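Chemist: for reference, the sequence and a predicted model appear below.
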Amino acid sequence: MKAKAPPLLSLRPAQGEHIEAVNCVTLTPTGKYALSASNDRTVKVWDIDSGLDILTLSGHKKRVTSVIVTPDGSQAISASDDNTLRVWDLTVGIESNVLQEHQDKVQALALTPDGKYFISAARDKYVIIWDLATLKPIRELKGHTDWIMTLAVTPDGSKVISAGRDNVVKVWDIQTGQLLHTFTGHRYWVVSVAVTMDNQHVISASWDKSIKVWSLVTGQEVTHIEAHENYIDALSLSPEGSVLISISWDSTLKVWDWRKGELLGNLMIEQKLNCCVITPDGKRIVLGDNNGLLYFLELMN
């Protein structure tokens, strides 16, 4: 089936930039602001409507790999190759805490929807669950045999999904730390995971160029998509959960009906994109590239 053109309006660059690659983009709960984590050791806050860089958070000693925002929008947490997590007060734009539990470069962060816990993962092969109120680690999850590169939490807040350079996807119970599933089948690093809104499926993307959908109920693979012609770097699900975005080293952004494994749209992008996220209203995609630039891809309803 021939893919339809995605319903795009324009690709608008931000009014500012990092001086090195953007590794992660995330959004405040209202979708008004985007946060970006960069190799230039900073986190920037952007007004999405104007595209302006309104705040720069500095303090990490090495590249910043990931950033998340608390559900009330008052705090951000960033992860870095300097082995630390840093907590930022977004109301005044200052660093409030430095957390140093990991023994190697921290690669990924995730947060439960209720804001009670946040989760970090690193090259030390550990997943750590933290209490957000006390900023204390409450549980360490050990099972990966290589670097962990990505995390996601189920919308009901009960499970965390981790994946990385051992080519597997693991599902953990947040309350008990029990390993519930290990999904095997990817042939190369798993670099991005997402969870569907009904808490029923995990979607994973790998440098083997494929996307897989897994059942959280049965623990089985349910869909395999030969998605791109080069490494896939990131996935993002639409707010209602029906549409999946993937970006790849093959210079494409693809729009998928993940349930059918059907390609809905294919956009060629000149820039090497590293990360993407869809705004809560579903009207924009925020993209970060390898040159330090952010873009806002406007969508039609």
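Modeler: Good, I have the coordinates.

Chemist: only C-alpha atoms from now on, for both contacts and neighbour counts.
Modeler: Will do.

Chemist: now do the end-to-end distance for stretch 78-85.
Modeler: The first and last residues of stretch 78-85 sit 5 Å apart, counting by CA to CA, to the nearest Å.

Chemist: dropping in the other structure now:
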Amino acid sequence: MITNSVSHPPDRIWKCVRTIKGHSDWVRSLAISPDGETLASGSFDGTIKLWRLTSGELIHTLSEHSKGVFCVALSNDGQTIASGSWDETIKVWQPKTQHAIRTLSGHCGSVRAIAISPDNQTLFSASTDATIKLWHIKTGKLIDTLISSPEPIYAIALSHYQKLPSQVGQIDRQILACGGGDGLITLWALDTREQVGVLTGNLNQVWAIAIAPDNQRLACASGDGTIKIWHIKTGEIFHVLQGHSRQVTSVVIHPDGHPLISGGADGTIKIWDMETGKQLCTLSGDSPNSVISVAISPSNHTLASGYVDGKIKIWQRY
């Protein structure tokens, strides 16, 4: 079912075209390959599954984690898959193999979020042990450990390679944002690995973070049922998006900067205009199950959503 909040042109009409069944537990994370051909799903059933996005055909099942999978990420070149688990490890895979080429150990809590750098050299992992770890992907070597607070970290996001404001002027640097149990979002400069800011004003858990392509705006999915959008330079909140009736579990921004997509425990996906903060439409499936993860294709025409019942829905824009 699709409910449009106002009258919209055809390019904002989305339809569920496929329901994929294969996981036996929560689909906690989704990622779409840069070419838009492959969907990766990570589940609490302990597996990562690779699917053909256009047909829903299962390609591979990766099943070497000993506990549930919280997060999955794909590299920009499509050659690396990384997964983080309740078993406190990160595994690195290649798309054409069904066995992990590397297991990264060092966290003493579940690995809740991961990200791969745009140059495909560094992997970032966030854990309930309140640390973020930086790893060299090719060697598996631990590069550094960042500690921002004593609270568990649930979400991380990397900025894009552009010039970002800093405390010492305009310099070329990349920012890592993290958030978790204390509701704060901490900003790290990766060239110095120092904190360069803290975004405040969110009073509930941060479940997901996304940074817009302009590197000026950051969105977070909050346990209070809202999505907050900050201006990174000033630290000010300039939009609070309200519409979900329960906690917001996931948020993504298309690489073009529009739209913003959120998934919620209320069983809905909402699509928002980043500039105005207006809700464009609401997507809801044929069951009341919570939406735990969302992903959008590079073409901006396909959405994937993961649910607590183990299903994945594919949505097409018409």
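Modeler: Here it is on my side, so go on. Note that the coordinates shown come from a computational prediction; the quantities given were computed from them, not determined experimentally.

Chemist: what residues does the corresponding residue of the first structure for residue 49 of the second structure make contact with?
Modeler: Residue correspondence, TM-score structural alignment: residue 49 of the second structure in this structure matches residue 44 in the first structure. Contacts for residue 44 of the first structure were tallied using CA atoms under 8 Å, 6 or more residues apart in numbering; they are 35-37, 53-57.

Chemist: what's the answer for residue 175 of the first structure, then?
Modeler: residue 158.

Chemist: next: the one 5 residues further on.
Modeler: Neighbouring residues of residue 180 of the first structure by CA under 8 Å, 6+ apart: 170-173.

Chemist: which strand or helix spans the match of residue 49 of the second structure?
Modeler: strand 42-47 (DSSP states H and E).

Chemist: tell me the helix or strand right after that strand.
Modeler: For strand 42-47 of the first structure, the succeeding helix or strand toward the C-terminus, using DSSP H and E, is strand 53-58.

Chemist: list the buried ones in that next one?
Modeler: 53, 57-58 (16 or more other CA atoms under 10 Å).

Chemist: sorry, back to before: would you list the contacts of residue 44 of the first structure in JSON lines and tack on distance to residue 95 of the first structure?
Modeler: Below are the contacts of residue 44 of the first structure laid out as JSON lines (distance: CA to CA, whole Å):
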{"residue": "35", "distance to residue 95 of the first structure": "15"}
{"residue": "36", "distance to residue 95 of the first structure": "16"}
{"residue": "37", "distance to residue 95 of the first structure": "15"}
{"residue": "53", "distance to residue 95 of the first structure": "18"}
{"residue": "54", "distance to residue 95 of the first structure": "16"}
{"residue": "55", "distance to residue 95 of the first structure": "13"}
{"residue": "56", "distance to residue 95 of the first structure": "11"}
{"residue": "57", "distance to residue 95 of the first structure": "8"}
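
Chemist: chain neighbours aside, what residue packs nearest to the aligned partner of residue 19 of the first structure in the second structure?
Modeler: Aligning on TM-score structural alignment places residue 19 of the first structure opposite residue 24 in the second structure. Nearest in space to residue 24 of the second structure, with sequence neighbours left out and distances taken as CA to CA, 6 or more residues apart in numbering, is residue 310 at 5.2 Å.

Chemist: re the thing from before, what separation do you get for the match of residue 49 of the second structure and residue 288 of the first structure?
Modeler: Note on residue 44 of the first structure: its distance to residue 288 of the first structure, by CA to CA, is 12 Å.

Chemist: list the residues that contact both of those two?
Modeler: When contacts are counted by CA under 8 Å, 6+ apart, residue 44 of the first structure and residue 288 are jointly contacted by residue 36.

Chemist: and for the match of residue 19 of the first structure, the neighbour number?
Modeler: Residues contacting residue 24 of the second structure under the criterion other CA atoms under 10 Å number 15.

Chemist: residues contacting stretch 145-162 of the first structure, please?
Modeler: Applying CA under 8 Å, 6+ apart, the set of residues contacting stretch 145-162 of the first structure from outside is 107-114, 119-127, 163-166, 169-175, 190-199.

Chemist: re earlier: dump the buried residues of strand 53-58 of the first structure to JSON lines, plus distance to residue 88 of the first structure.
Modeler: JSON lines is the format used below for the buried residues of strand 53-58 of the first structure (distance: CA to CA, whole Å):
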{"residue": "53", "distance to residue 88 of the first structure": "17"}
{"residue": "57", "distance to residue 88 of the first structure": "8"}
{"residue": "58", "distance to residue 88 of the first structure": "10"}
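
Chemist: contacting residues for the aligned partner of residue 309 of the second structure in the first structure?
Modeler: Using TM-score structural alignment as the criterion, residue 309 of the second structure maps onto residue 291 of the first structure. If you count contacts by CA under 8 Å, 6+ apart, residue 291 of the first structure has them with 18-22, 272.
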